[in-house]
Each structure stands twice: as C-alpha cells, then as structure tokens.
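Novice: Can you look at this prediction? I've put the sequence above it.
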Amino acid sequence: MSKLVNRVPVRVQAMTLKAAFALPQPLRRAIAGKPIRIDGQELALDAQLLLTLQRLSGQSLVVGDPVASRRALAASKDLVSGVPIEPVSVRGLDLDGVPARFYTPGGVDDHAPLLVFYHGGGWVIGDLDSHDNACRYLALGAQVKVLAVDYRLAPEHPFPAAVEDSVAAFRWAVAHADELGVDPARVAVGGDSAGGNLSAVVAHQQVLAGGPVPAFQLLFYPGTDGTTKRRSRELFADGFFLTGEHMDFFIDHYFPAVDQRHDPRFSVLLAQDLTGMPPAYVATAGFDPLRDEGEAFADALAAAGVPVVKSRQADLIHGYINFTGIGTRFREALSEAAGALRTGLAINSAKQRSGA
C-alpha cells in the first residue's frame, strides 16, 4: 500500500486528507472506528482518524534507516502541516556555524520576546522545514519572534553534538539580541519531543554555567529520561504514531553508550538539582509513550520550587504540534501553549520592570 501511495502526488494526498477531515462527524467516526479508551482517556476523533489513515497508507515515522526516514518525513510534511501560516516574515541565519531560521510575526516591535526553538525527531530526523508551520503558529499566537535551530543530527553526529549546537544557539541569540530586535531578558527556549529535551537541557546547562538563563521553557512531550521505561511506554508502545520501537531506534542512534545514559545532558530528569530552572509549561499527550517521563519532569521542577504548568492533552498523540493543517483539536492544543508562552513572558517582563 505504501508504494502505491508514494506514486500519488503529495498535493493530491493532501487534498484527500483534508477532505476526509471535512466529512461530517458520523462519517469520520465510521472511518476511524469505535472510540479508543485507555487509562481512563478517550482518543480524540481527529487523532484516531489520522492514525487510521496513516495505517491504511502504510506510512510510518521510521522507514528503514535514518536517511530513508528523513526523506519520508520530508515527503509527508505537507500532508498534515497545512499551507504556510501568515503573516510571518522568514529568513535564514548562520549562528556561527549552526544553521537557523528566523521568524518575525506581523505586529511585533524591535523589543519583542524571542523563542529559541528546537525541533523534534528523536535527534535523528526532522529539520527546519518539518516544523516550519509550528514555528509560524507559535510566532503569531504568542506574538514572539522565533529562532529555529538546525542542530546536527545522529547517527552522523551522536550525543553530545545536538546539545553543543543547542547551547551555542541560545547563547548566540542572547549575545545578538540587538541585531535580532529582541529583548535579551525575554529569550525563551522551547521544542517538541527531542527538541523539548534539548530545551530543558539548555536551560539546565545555563543554570550550571551561571547564566544567562532562559526566561521560560515551552516543552511539548519532552523526552527527559533515557534510562527507564515508564508505564506509558508500555501502554502506548504501538499504534499511536510514536512507538516503543521508534524510541529505541532514535535513542540507540543518538546515544549508543547505554551505560552513560544517566548523563543529565540527556536524561535531564536525573539532574541532581533543578533549582534555579526557568518557569515552564510542560505539555504531554495522553496517548504517548513519553507521557509519564514528561510529567515526572514537570513534578521534579515543581518540587525544586520552579513555577510550572503541567498540561496533559489527554486525548492526543505524540507529534500534535505538527498537525496544524488537519482537523481542529491539534490547533486547540497548540493555541493553549502559545497562550501560556505569551503569558509567561509577560509575567517575566512585569517582574523585570518591578525589580522583583
């Protein structure tokens, strides 16, 4: 089936997918099947329909080796992300050797906050294009400029290459705040999955280094502990976009040294001290193998005295920030996050003005 689908132009596939999501609710339910309920949660119809169509097409997040998986992701990106969100101006940047893409939404001034964004993809796949519309959505929704970082990928560049690039990119952004037209005191970090991991790691490394520390952490279903398989890893090991096998594939390529995976630059949840970390919005998806470790990290931040909002999107699946072009439920969840980022940075700005 996947070979047949590959012969159909992406534009036609995208139109077909959009048409399926535009069907009346009873027809969408008939295609998706009976509601799925696990662990006291019911999967959103939008998510179940997407998974059904993905299964029928034979598509998968991992296809053979890393290079083939990257090609497959690039080919499928336009199917679910939708047309480019406007008005947002976009230009490429070089952060002293680290490629990046800079987004400026309409309506912001030259003292705007900035989100340094790290894309997901298990440290192995994904790039600036795969998360383009997610960055556009956040830029407009939160009224922030966004600097998306194209860090090096494994297995060509295993751990800690991605961490080094991510830390360097954040420091570059703060040092070049005037050039970017942003407030250096309101530079946040954020990302999804592996990018959520890198965001939290950057924040922690900056705390250890004595600053500058990000103003906020926007973490979507982050990986936080590569040493333990928690309950959600077993509950949602198969059938919900990201699988247990996919996770092993990504981690084994990124960090092959199993006996060293407790390193807090990878398993940030295992850091000895999270005191001083910036405020955070930690979003998890109910039907996601990474759900429990993301929530454990949110709890650990709170225990360390860090202001944190823990938001479980109980009816969604891993990867939802990239599904902005289909249905409505995915955009609702991303809108909540954009609001949390905008509010968190506004509170930070008010504290700066008051000297608190």
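Specialist: Received the coordinates, thanks.

Novice: use CA for all of it now, contacts and neighbours both
Specialist: Fine.

Novice: Not counting sequence-adjacent ones, nearest residue to the one residue sitting closest to the centre of the chain?
Specialist: The structure's the chain has its C-alpha centroid closest to Asp192; by CA atoms, centre = their mean the separation is 1.4 Å. With CA to CA, 6 or more residues apart in numbering as the criterion, Asp192 has its nearest non-adjacent residue at 4.4 Å, and that residue is Phe220.

Novice: Would you mind confirming that that neighbour is in contact with Thr284?
Specialist: Yes. With contact defined as CA atoms under 8 Å, Phe220 and Thr284 form a contacting pair (6.2 Å).

Novice: ok, so what distance separates Glu164 from Ala72?
Specialist: 27 Å (CA to CA, to the nearest Å).

Novice: In terms of neighbours, single out the busier of those two.
Specialist: Taking other CA atoms under 10 Å, Glu164 and Ala72 do not tie; Ala72 has more neighbours (19 against 15).

Novice: give the contact list for that one.
Specialist: Listed by CA atoms under 8 Å, 6 or more residues apart in numbering, the contact set of Ala72 reads Leu61, Val63.

Novice: Put this next to the previous one:
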Amino acid sequence: MILMITLFTTATFLVLGVSVWVLIKEILTVHVPPPIPQRVKFHMLHYFFQLTIALGNVLEKMKICPMPRFFCFIQDLLVSKNNFGVLVKNMHFGTIPVRLFQPKATSSGPRKGIIFYHGGGGVFGSLDSYHNTCSYLAHETDSVVMAVGYRKLPDHHHPTAYHDCLNATVHFLKELKTYGVDPARVVVSGESIGAGAAAIIAQVVLARKDLPQFRAQVLINPVVQGVNFQLPSYQQYSDVPFLSRKFLMTCACKYLAIDQSWKDAMLKGTFIPPDHWKKYAKWLSSDNIPQRFKSQGRQPEFPGPFNESAYLETNHIFSLETSPLLADDKIIAQLPETFLVSSEYDVLRDDTLLYKKRLEEQGVPVTWCHLEDGFHGCIVLFDKNALSFPCSKKAMSSTVSFIKGI
C-alpha cells in the first residue's frame, strides 16, 4: 500500500511538473500569428498538444511507452466519433486495416469513390482520429470513402506506410464493383503526409494499365518534397505552432530512419550534390514562389557546401517515394485534375505552391484553396464546434465542393 501511494504521488507530481513547465513555455515562447482568430482557444489546443508530446517523451525516456504510441492513445481516447448518417465498416485488405464509409441511401448507379490517407507525419494520426473527416466526406459528397490505417512509427519506418497505402489502394481499385463505385470517378486524397502519399500513388497508378485511373487528386497541406527546407514558408514560420520546422525535421528523420545528427545538413542543403541541384533547382528553388509570399531581407545561401557523407546517409530523400515533386515532366503531365489546399501559417505552405506550379506548367487543371488564416492540421477540427476555426470549416467545405463537382 505504501509503495502504491508513493508511486501515485510521484506520478502526480511528475505530471503536474511537466504541465506547469509546458504552460510556462506556451505563455512565454509561443507566438500565435495575429490573423488567426480566437487566439486563447488556439493557445489552449496547442498547449494540450505540446503537453501530450512532453508526457509521451517522459514515458519514452522511462522506457514505459514510446511517445508516438502514447500520443495516438490520447488522441483516439478524445475522439467523439460521428458517422454523419453513413454506414461504417472496419475491414482488412490482407493485413492492412481499412475503414469503409458508405451512404445509407440507395443510389440509381455507381457512386464516386474517395481513397483517403490520414496525416500525422508517420508519427500520429489514425483511422479513429480522421473518422469524422471521412464520414463527413462520404455523407456530403454521396461517395464511398475508403480510409487506410497504414503502419507507422515507432515500429515501422518508410517505406512501410507508402506500401500499405499502395497495396490497399490497388485492392480497392480492383474491387470497385463490390463497393458500388464508378471506376471513372475515383478520387485519391489525403492530408499532410497522407496527401504526400496520395501524390505518390497518383503517379504510380499512371503506369498500371490494369487499374482504373484516378479522376482527381485532392491534396490537403501536402508533403511533396524533402530537399529544400529553406523555402520562404520554412523560414517565415519556422516556429509556428503545431508544426515548427524543427519538429517537422525531427519527424522526417524518424520516419525516414535518418540519424538526427544529419538534421543540420538537411536544413542547410549540404546533402544535395551539385548535379542534383542543377537538375532540380528549376522545381525546388525559392524563385518559384510568388513574390507576395516572400518576406524581404537577405536569404540564406542554399544549398550549402556539398557533404558527401550527408548525401550517402540521406539520399533516399530524392526517391519519388519520398519527393513526388521531383517526377519527370512526362509523369506530371499525365496526372488528373487536382485540388490543392494550402495554409498560410504552415511551414509546408510552399510545398503546395511548388507542386501547383509544376502541375499548371504541364497543363494539369488545378483548383487551389489558400487558407489565409489557416494552420497545419486545421481541417480535422471542422466539426469540433467550440474548438473549430473558420479555416477548418473552409478547408472542409471547399474540399466537399470540389469533389461534388467532378
């Protein structure tokens, strides 16, 4: 009994200590951009986000539970699932968990199909945390939605998530009739790293003549390159809440199984061989970003002096399974109509702008929604009532509008 009381007391003081430390840090160091409304609410959400990570890191250091697993546990625990009147079915395609969302009403013919890959940097996110996003999409667009529960950290690194998404997608595309989906109206979509997976898989499926081709791709705040971390948005919003540049690079290194000691080389671009930059600068340079998104002042030298050791440790970043922005023009030109969502207060804003430019230059029709008051991950808050933001609802309504229109 004394031991249990001691352990409980110690745990309580530990949680309180971490909570106070994170709160002080939130108050003193976190800056919420003025255009974002409801700043107190924003601070509260970011505080609990950071607190969950901090507690997860403590548990990981104590070898009790890995931080990603703890975060996902808390994230899923807090989810209040809403089916929005659609039928929901948990399934497995082989060993890959998927969740199917189907409208209840009968249809006179096959429906649109939406394949959705969730966000979370390969660290967070799950079928549960994006349940409401998918069920709402199914209801509002009268579509069959298939969400993929791909494997992620801490147990699985790249390219496991990509392979899971691809394998589940191929299975679904081969069985569209079973799910009442029109092969000519299938949309591949995702958010954050899931949007990056959607961009990759849209390119891969082009070469699969045995599969129906996608009618459109919907990419919400996508990760489409891991080469240039000195783009304007990476500099302007390096410390933006929810996804700072440092946190992004930490997640990227963990996901890609790159030692954290190479983060500085990745940041400065010293891992980029001169011949690679000569080839890719026309797509990756900050010169491709419209002037209105750039701040004045001296820009850092990029890329830095080449470090061959850094390249050997990180060269899989140049793979199309990691950076779909680097695909040849002939591949980009074949991609389907695209809907892009970017958020102003997001380090990944310029990834979207670069991909938009590439698509448009190759004649791909692009519809672009830029959230002037948006931040990374805001779409998942679209139905959270008091915890929602205008940008959350705009991201969702614009996405629904685009899909309904195809």
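Specialist: Nice, thanks for sending it over. This structure is a prediction, so every number in the text was calculated from the model and none was measured.

Novice: okay, now the residue nearest to Asp192 of structure 1: neighbour count?
Specialist: 30.

Novice: show me where structure 2 has strands.
Specialist: Assignment of strands within structure 2 using DSSP state E yields the ranges 86-93, 96-103, 111-117, 143-148, 181-191, 216-220, 337-345, 366-375.

Novice: okay, the ones you listed in a markdown table with distance to Pro274 of structure 2 next?
Specialist: Shown next, in a markdown table, are the strands of structure 2 (distance: least, CA to CA, whole Å):
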| stretch | distance to Pro274 of structure 2 |
| --- | --- |
| strand 86-93 | 43 |
| strand 96-103 | 40 |
| strand 111-117 | 34 |
| strand 143-148 | 38 |
| strand 181-191 | 32 |
| strand 216-220 | 30 |
| strand 337-345 | 30 |
| strand 366-375 | 32 |
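
Novice: right, and those strands - which one's nearest Phe382 of structure 2?
Specialist: Proximity to Phe382 of structure 2 (CA to CA) singles out strand 366-375 among these, at 12.0 Å.

Novice: List the buried residues in stretch 38-55 of structure 2.
Specialist: Phe42, His43, His46, Tyr47, Gln50, Leu51, Thr52, Ile53, Ala54, Leu55 (16 or more other CA atoms under 10 Å).

Novice: isn't Met266 of structure 2 right next to Phe229, touching?
Specialist: Yes. When contacts are counted by CA under 8 Å, Met266 of structure 2 is listed as touching Phe229 (7.3 Å).

Novice: what does the host helix or strand of Leu27 of structure 1 contact?
Specialist: Leu27 of structure 1 is part of helix 25-32, with elements assigned from DSSP states H and E. The contact list for helix 25-32 of structure 1 (CA under 8 Å, 6+ apart) reads Ala20, Phe21, Leu45, Gln48, Leu49, Thr52.

Novice: Please tell me how far the fourth one sits from Gly121 of structure 1.
Specialist: Okay, so that is Gln48 of structure 1. Between Gln48 of structure 1 and Gly121 of structure 1 the computed distance is 21 Å (CA to CA).

Novice: Likewise for the second one?
Specialist: Phe21 of structure 1 sits 25 Å away from Gly121 of structure 1, taking CA to CA as the criterion.

Novice: The two: who's more crowded?
Specialist: Neighbours of Phe21 of structure 1 and Gly121, each counted by other CA under 10 Å, are more numerous for Gly121; the result is 23 against 19.

Novice: ok, that one touching Ser193?
Specialist: Yes. With contact defined as CA under 8 Å, Gly121 of structure 1 and Ser193 form a contacting pair (7.0 Å).

Novice: between those two, what contacts are shared?
Specialist: Residues touching both Gly121 of structure 1 and Ser193 by CA under 8 Å, 6+ apart: none at all.

Novice: Give me the neighbour count for Ile347 of structure 1.
Specialist: Residues near Ile347 of structure 1, counting by other CA under 10 Å: 12.

Novice: Could you do Pro35 of structure 1 as well?
Specialist: Look at Pro35 of structure 1: counted by other CA under 10 Å, it has 12 neighbours.

Novice: Test my guess that Ala304 of structure 1 contacts Leu274.
Specialist: Yes. The pair Ala304 of structure 1 and Leu274 passes the contact test of CA under 8 Å, sitting 5.8 Å apart.

Novice: Would you mind telling me which of those two has more residues around it?
Specialist: Remark: of Ala304 of structure 1 and Leu274, Leu274 carries more neighbours, 22 against 14, as counted by other CA under 10 Å.

Novice: now the more buried one: how far from Ala188 of structure 1?
Specialist: Remark: distance between Leu274 of structure 1 and Ala188 of structure 1 (CA to CA) = 17 Å.

Novice: Then Ala74 of structure 1?
Specialist: As judged by CA to CA, Ala74 of structure 1 and Ala188 of structure 1 stand 27 Å apart.

Novice: closest to Val79 of structure 2 among the buried residues of stretch 38-55 of structure 2?
Specialist: When the buried residues of stretch 38-55 of structure 2 are compared for distance to Val79 of structure 2 (CA to CA), Thr52 comes out closest, at 14.7 Å.

Novice: quick one: contacts for the closest one?
Specialist: Contacts for Thr52 of structure 2 (CA under 8 Å, 6+ apart) come out as Phe70, Phe71, Ile74.

Novice: could you redo the last one with a cut-off of 10 Å?
Specialist: For Thr52 of structure 2, the contact set (CA atoms under 10 Å, 6 or more residues apart in numbering) comprises Val18, Ser19, Val22, His46, Val58, Met67, Pro68, Phe70, Phe71, Cys72, Ile74, Gln75.
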